[in-house]
Structure formats: C-alpha cells, structure tokens
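*Asks:* Sequence and predicted structure below; questions after.
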Amino acid sequence: MARTFDFIIVGAGSAGCVLADRLTASGRHKVLLIEAGGTDRRVWIRIPVGYGFTFSDPKVNWRYSAAADRGLNGRAAYWPRGKVLGGSSSINAMAYVRGLPHDFGDWEAAGAAGWGWEAVRASYDALESNDEWHEGRRRLRGTGPVRVTDLSERMHPFARNFLAAGQDMGWPVLQDMNAAAEAGANTLPGEGLGYVRSTVKAGRRWSSADAFLRPAMKRGNLTVVSGALVEKVLTAGGRATGVAYRVKGQTQLAAAAREVILSAGAVNSPQLLQLSGIGPAALLRRHGIAVKHDLPQVGQGLQDHLAVSHYFWANTATLNSRLGSFAGQVKAGLQYVLTRKGPLSVPVNQCSGFVRTAGAALPDVQVYCNPASYSTQANGKPQIDRDNGFLLCVQPSRPVSRGQITIRSADPAQAPLIEPNSLSAEEDKVTAVRASRLLQALAATPAIERVTRERRDPDILHMDDAALLENFRARAGSVFHASCTCRMGHTAADSVLDARLRVHGMAGLRVIDASAFPNVTSGNTNAPAMMLAARGAQMVLDDNENRALAAE
C-alpha cells in the first residue's frame, strides 16, 4: 500500500535540498524526498580541491556521455552529474556566480513573467551569507543559509598576475563579481576580472545539502529515501498522483496529496517525464510508453556552456610547485588536516569574470584563469604537472544553439540520449572566434608574457580566424552547465512549464531545477538553480494555500 505525503520531491540536488527545507519549515506538510545516490559524507566531497577525485567516481556521479557532436568534430563529451545527497553541488567546482541582469531579462521575454533581475536579486540576497574581507577585516554580510566565501587571501600568489593582465586589457578588477557595479561605471555586475567566490565554509565544501537538507532532516515531517531510482510519475485524470520508485530491486509506490516536484536536473527531469508518458507522443510510442500527455517540448531546448583552455609553462612558482610532487601533496594534506588551510582548502578555479568581445554590447564571454596546469588520466583522476604552469580559458556565455535529451528505451536505468548540438547556430561560431581572439590578446598582455616561459601546443597566438574556429571545434568542452530541457515559457508550443514552474496541461506536477531555465545564465549554474528553487518553493506554498482557501 502506498504511503501518502503532501509533497514528493524527486532529486536531492542543488534545487531539491532547497525545496525539502522550505516545504517542511512550517511543520504542516509531510514531504518525501527521493534521491538515487547515497551519502555525501565522503572525504573528497568535503575537501574543496577534492572535486577532481569525484569527477569520475561512480559512487557519487552519473558519469554520462553525450552523443557524438558534429559541431565538435564528432567528439563525444563526458558529462558528470551528481548522484549523491547535494547532487552536483556536492561534486562541482564551488564557484558561486549569480549570472548577469540581462540573463533574467531574457527569461521574462521568453515567458517567465516575474523572473526579472530585480526579483531574482532579492531572492539571492535572502539566500546568501557572504564571508568576506572588508576594510582589512573579515565580516559576514547577510544571514542566508548559503555560505559564499571570499578566499582571496588563500589564493596562490601567482593569481595576481591574472588581475594585472586584466588591467592590461582595460578590465575592472572585481572585489565581488556578484556585487552591483560601481555607481556611474559603464559596466555591469560581474564585468571585469576578480577572485572567484566559493561555496566553502571553514575550509570545507558547503553544498546545498549542508545549507538546506541537514536542517530539514531534523524535522519529523521530512522522509528521505536514498539509493532509490524513480521509475515514473503516476498520473490519473490529467493529474500527478504519486511516483513509483525502486529500492534494492523492489518497486514501491508513494502517493502525493498535493504535488509531485521533479528536481532531478537537466538530464534526469526530462527523462523521467518521458518515462511517465509526458513528452513528445511519437518518441513515447516508439518506446512502447502509453502517452499520458503529448508535450512536444519535453527534453528540447538543451543549452550548455563550452570553454576552450590553453596551457602555459611559467618561469616562476605556480600551484604546481606545491602540489606537483608527492612530497608537496603530503605536506599540503597535513596542513589541511591540521588547519583547514593551504592549497587543498581552495578550489583550483581562482580568477574569473565576464567581459565583452570586440563589438559586443553586453558581456558575452566568461574568462577563467587558474594558477596550475594539469590533465585528466584515463581513469578520470586529475594529474597535476610537476613543472610550473598555468591555464587561461574562455567560455562564450550566451549560446544560441540548442540540443535535446531523449530516452533510449522504457528502462529507467538506461541513460538517456544527450545531443548537445554544439555550434549549430552560426552566431555561436562567430562568438567562438571572437572569444578565442580575446584569449589571444590576454595571453599577449605584458603581465602574462612576463611570467610565461613557453606557450604549450597548440599555440593560440599564431592562429587566424579559421584556425581559431577549428581549434575550438577540436578542443572546447562542456563546463557542465546543462539546462533548459524543461524550460519555462508562454505555452505548451514553446515550453514545458509556465512561469510558476507548473507543467503545462498537468495538474499537481512541477519541475524545479536548472532544466526550468528558459536560457542558460551567463556563468556557473549552481547559484541560479538554488535561487530558482527558493522562489519555486514559495510558489508551491502560496498556490497550495490559495487552493485551500478557495476550497473553504
């Protein structure tokens, strides 16, 4: 017999943890949270630099692969996704980036009424507590559960060369890329280059599970089931009524008195809708799935960010001098264990910001600069170079190309087909070249040339536009910002959800995660996913309260 809950949340990731907290806070609602993965109590999750070791760990990672991508010369990209409490917030690089104001203007234009910059900025402010330097002392600004830490004093000294190079380029030096631009400045929030702010607290990763799920788990009205694969959403009469999920080979049922909420991420949320008979009718019939609701846009609209990186040998010490040898790694490990400080306490992505390529009216590229050079071994583990090196990277931030995610069969355990469709829009090819030109200019600044011993192959400085595009096709890769596969919009003809994150044409069913983005935000997507979930949770509560009042 199925147990009944008010709300069922599928997925304990960046968004699902927020929902579990907010929907149980009043104590009035019984909530079931179902997660396919297991515990996040793992050493490489807790240590900030440890995400290199969770990058391919099947115990915490879905380890998806995309289909061969014509736009990337037929390469099939690796797509890590969190399969653990905290989801991808437990295995990501911890960069906390809100996105740019015009991203959310685009959301509103796409049909997500009420999701403009002023509204979402207020939500961000309420979510955050910023641990930062102010007038030579540390202060905590804000009272929200998401700890966002200024780690600038722990950054490797070599990173100062990146800020100097940004000044050579005419870019502002940012104290906080999420803060408002200075009054009168001809810039936007995040425009320029500065030290990355990270979801780290007291030298440890601070995931969505830490910020939201742990407090919620102390409440008696939350039930968490981990190691459980949801097979489908149950429906009747055009309404979601519950879910079927598998634990240790046994299928169990749970009923939802109010709503089922999918927070399984940009890959798994559309997959689950399709497995449940909600999606493109022809696709569902092809796999023998009864069509419950023909909704053609489910799985469509996939967006992601692509970045191209170039490595350089340095003529001075970089992070490689600390971590490039076994002795150095042991020393860093001891320092971390004893003090929670040192190179293991800081994510490797140390400098970033948004800039404009030639002729762009708005920032259209994100720059990353790391004071280390490294590679990924065949087993997926990181291998830092012994010699001193560094990395410069550019990421076109506002792609136009869109791909899709579709089921391969009716088996919930089979990974869906991921088709990124990279660089299919001509505009994205133009931006890739312009972004690469910007990287050439950055590499040629006096500040970078002073510390460069050798430019490693391929040498980007000697490429023309055709060669830059081919280099991008051959070497650019995902930075794991998948989104938009259940996007908000005007109607079922152009989207999956309305502006209140409700599935078009299905009562009692919402999708609240990065798949709901109408378009990918300009930067890292963890912060926007948590913001969206916080706002979505309030919508759930408000709509159910209004429904209850109307019934009286």
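*Replies:* Cool, got the structure.
*Asks:* Going by C-alpha atoms from here, please, whenever you check contacts or count neighbours.
*Replies:* OK.
*Asks:* Where is the longest strand in the protein?
*Replies:* Taking DSSP state E as the criterion, the chain has its longest strand at strand 250-262.
*Asks:* Okay, buried residues for it please.
*Replies:* Within strand 250-262, the residues that qualify as buried are 252-262, counting by 16 or more other Cα atoms under 10 Å.
*Asks:* again with stretch 122-133
*Replies:* Going by 16+ other Cα under 10 Å, stretch 122-133 has these buried residues: 123-124, 126-133.
*Asks:* how far is it from where the chain is centred?
*Replies:* How far stretch 122-133 lies from its chain's middle: 18 Å, per Cα atoms, centre = their mean, to the nearest Å.
*Asks:* Please apply the same query to stretch 284-296.
*Replies:* For stretch 284-296, the distance to the chain centre is 29 Å (Cα atoms, centre = their mean).
*Asks:* gap between the two ends of it?
*Replies:* Start-to-end span of stretch 284-296 (Cα to Cα, to the nearest Å) is 10 Å.
*Asks:* so Leu234 sits right up against Ala254, yeah?
*Replies:* No. The pair Leu234 / Ala254 is not scored as a contact, 9.1 Å apart, by Cα atoms under 8 Å.
*Asks:* residues bridging contact with the two, i.e. touching both?
*Replies:* Counting by Cα atoms under 8 Å, 6 or more residues apart in numbering, the residues touching both Leu234 and Ala254 are 242-244.
*Asks:* In strands, which of the residues you listed fall?
*Replies:* 242-244.
*Asks:* Out of those residues, give me the one that has the most neighbours.
*Replies:* For these, the largest number of neighbours (other Cα atoms under 10 Å) sits with Gly242, at 29 neighbours.
*Asks:* another one to put next to it:
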Amino acid sequence: MYQLLQIQGIRPAVTLASQGIAPVLINENIGQHINDHNVFSIMATSTSEASTNQWIFNITKLAASRAEFYANASDRYTAPSGITNAFQMLSVEHLQSMGASAVIDYGDAPLINPNYYSHPTDRIVATNAFRDLRKIFAHPSLSQYTVGLMNGEVSPGPSVTSDDDDAIFEYIKATTLPNWHASGTNRMLPLADGGVVDSRLRVYGVNGLRVVDSSVMPTVPDVNIQGPVFMIEEHGAKTIREDWQF
C-alpha cells in the first residue's frame, strides 16, 4: 500500500523530488519503518513414518487422509506447510545474561534495520536461537523421528559446532530469509509520533482515504501476522460502515 500512496504523490519529500512527482501530501513516515520476521533453519533427515514427502507419494495413504479430512476435518490434510512454527519468549534475565539487553532497552518498539543482523544484539539472539534449535532436535520427543548422527542433522551438520559462534553466525547469515510478514510502513500512530493513519485507519491529511492492511501495524507482532491482518480488516470494515452509515 505504501507504494500506491507514493506513486500518487503521498510520500516523503525527497522521494517525490527524485522522481518528479507532484506532491499531494508530504509525510516523511510513509514507506519508512518497515518491520519483518526473518527465518533460518536447521535441517534433519526424518524417519519414513514421519516424512510428509514420502507420504504424499503413496497414493493409498494420500487418498485415505483426504477422505478423513473431508469426513472429519482431521488427519494430515489439516496441517499447513509449516506445522511446528513457534515464537520463542526469552525472559528479561535470559536476554541480559546473554548480552542482548538492547532488546529490553528498546521496549515495545525496537529499532529494526532493513539489513538483518546489523545490530550486535540481533547476532546474539540469532545465535542463541540456533543452539536452542539443536536442543529441540535432541529432545527424545523429536529425535525419535530423525535418522543419523547429530539427531539426523544434515544442515549445517558437524561442520558447525555449537561452541563456535563465528561459524554459527556465518551459517545463519547464509540461510536467513524474510518471512513475508512485512509491516509498519504506514503506522497507526499519532501524527506527531510518526504515524500515517489514525485509529480509524484514515490517512492523515487526505479526505476519504484509508489504509487497511499490515502496513498500519506500528510493530510486527510476535506471531504470524495473518490473524492480526484479519482483525485490521474487520476494524476497517466496521469504521467504513459507521462513517458511511450503512
């Protein structure tokens, strides 16, 4: 949405001038402050019983699971591609003990640079997450479904040891991807605090224009943003009905 605003002349002054677009509204916060979740992975070989790759090539099992889903809304058809996503909650004490107190200092509105891991605290938290992933793989509840040394780990595997911070971080940098949870480029905040829309999702300074998407989130939630996006859409629909009395 911020791109649509900018090409219509609603954007920071410098970007308008650089592209020769006549200004409609100058707001230095439009298109700024992007937030996102990023993700990296440790990969392991699973047993054939636990492998969905093997399961989808077995037409008998596939048909049985499809029938179960249509009959009872259960079994493997109910699982999305990312079955075990989770957001880790780190205590204040743990963040302090591992040298990541900057997360605490920034409070509920952390400064997020577009280039991941540019802040040393981001490196600390990511390295801690890598070690915790290995602990999860080693837990009997999960390791029973893996095959091979190091609980089946094939990436990065034994070439990266858990006590080598530099090697861990190089692996993290090489495998990190955005998680497609972009938000924050048209934040719902008071105008004086860097906002683009008000609490009714109306763009400051423009009549009859709302933004109803993830860009209005002031910070990225500690969850998958699909649920919050649905809430924003419901709120947007409600305010439109109220304002237009229908």
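*Replies:* Alright, I've got the coordinates. These numbers come from a predicted model, not from an experiment.
*Asks:* Please work out the TM-score for the two chains.
*Replies:* The TM-score (TM-score structural alignment, normalised by the length of the second structure) is 0.78; 222 aligned residues with a Cα RMSD of 2.8 Å.
*Asks:* Show me where the stretch 301-450 of the first structure has its helices.
*Replies:* In the stretch 301-450 of the first structure, the helices defined using DSSP state H, counting those that start in this stretch lie at 320-323, 326-339, 426-443, 446-451.
*Asks:* Can you give the distance from the longest strand of the first structure to the centre of its chain?
*Replies:* In this view, strand 250-262 of the first structure has its centroid 26 Å away from the chain centroid, taken as Cα atoms, centre = their mean.
*Asks:* repeat for stretch 418-433 of the first structure
*Replies:* 20 Å.
*Asks:* Quick check, central residue of the second structure?
*Replies:* His37 (2.9 Å; Cα atoms, centre = their mean).
*Asks:* what do we get in the first structure for it?
*Replies:* The alignment partner of His37 of the second structure in the first structure, by TM-score structural alignment, is His305.
*Asks:* show me what contacts that match?
*Replies:* 395-397, 399, 478-482.
*Asks:* again, but for Ser123 of the first structure
*Replies:* 531, 534-535.
*Asks:* Strands of the stretch 101-250 of the first structure, residue ranges please.
*Replies:* 128-134, 137-141, 146-150, 173-174, 193-195, 197-198, 200-201, 204-205, 222-225, 228-236, 239-247, 250-262 (DSSP state E, counting those that start in this stretch).
*Asks:* so the counterpart of Ile240 of the second structure in the first structure is in which element?
*Replies:* Superposed on the first structure with TM-score structural alignment, Ile240 of the second structure falls opposite Val540. In the assignment (DSSP states H and E), Val540 of the first structure maps to helix 526-551.
*Asks:* relative orientation of that helix and strand 250-262 in degrees?
*Replies:* Counting by axes from the mean of the first three to the mean of the last three Cα atoms, to 10 degrees, helix 526-551 of the first structure lies at 90 degrees to strand 250-262.
*Asks:* by how many degrees do helix 526-551 of the first structure and strand 128-134 diverge?
*Replies:* 140 degrees.
*Asks:* So which bits of helix 526-551 of the first structure are buried?
*Replies:* 526-537, 539-540.
*Asks:* which of the contacts of His305 of the first structure does the second structure keep?
*Replies:* Retained in the second structure (both residues aligned by TM-score structural alignment, their matches' Cα atoms under 8 Å) from those: 478-482.
*Asks:* for the residues you listed, which one is nearest Arg356 of the first structure?
*Replies:* If you rank these by distance to Arg356 of the first structure using Cα to Cα, Val479 comes first, at 19.6 Å.
*Asks:* Now which residue in the second structure aligns to that closest one?
*Replies:* Using TM-score structural alignment, Val479 of the first structure lines up with Asn179 in the second structure.
*Asks:* Give me the neighbour count for its match.
*Replies:* Neighbourhood size, Asn179 of the second structure [other Cα under 10 Å]: 12.
*Asks:* Could you do Leu201 of the second structure as well?
*Replies:* 23.
*Asks:* Equivalent analysis for Arg205 of the first structure, please.
*Replies:* Arg205 of the first structure has 29 nearby residues by other Cα under 10 Å.
*Asks:* what do you get for Met217 of the first structure?
*Replies:* Counted with other Cα under 10 Å, Met217 of the first structure comes out at 16.
*Asks:* which non-adjacent residue is nearest Leu392 of the first structure?
*Replies:* Distance criterion Cα to Cα, 6 or more residues apart in numbering; nearest residue to Leu392 of the first structure, sequence neighbours excluded, is Cys369 at 4.8 Å.
*Asks:* quick one: contacts for that neighbour?
*Replies:* Contacts of Cys369 of the first structure by Cα under 8 Å, 6+ apart are 159, 162, 349-352, 390-393.
*Asks:* rerun at 6 Å
*Replies:* Residues in contact with Cys369 of the first structure (Cα atoms under 6 Å, 6 or more residues apart in numbering) are 351, 391-392.
*Asks:* Now, the residues you listed that are in strands?
*Replies:* Residues of the contacts of Cys369 of the first structure located in strands (DSSP E): 351, 391-392.
*Asks:* if we can go back for a sec, quick one: the helices of the stretch 301-450 of the first structure as JSON lines, columns for mean neighbour count and distance to Ala109 of the first structure too.
*Replies:* Compiled in JSON lines, the helices of the stretch 301-450 of the first structure are given as follows (neighbours: other Cα atoms under 10 Å; distance: least, Cα to Cα, whole Å):
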{"stretch": "helix 320-323", "mean neighbour count": "20", "distance to Ala109 of the first structure": "46"}
{"stretch": "helix 326-339", "mean neighbour count": "14", "distance to Ala109 of the first structure": "47"}
{"stretch": "helix 426-443", "mean neighbour count": "21", "distance to Ala109 of the first structure": "20"}
{"stretch": "helix 446-451", "mean neighbour count": "17", "distance to Ala109 of the first structure": "40"}
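*Asks:* Sounds good, over and out.
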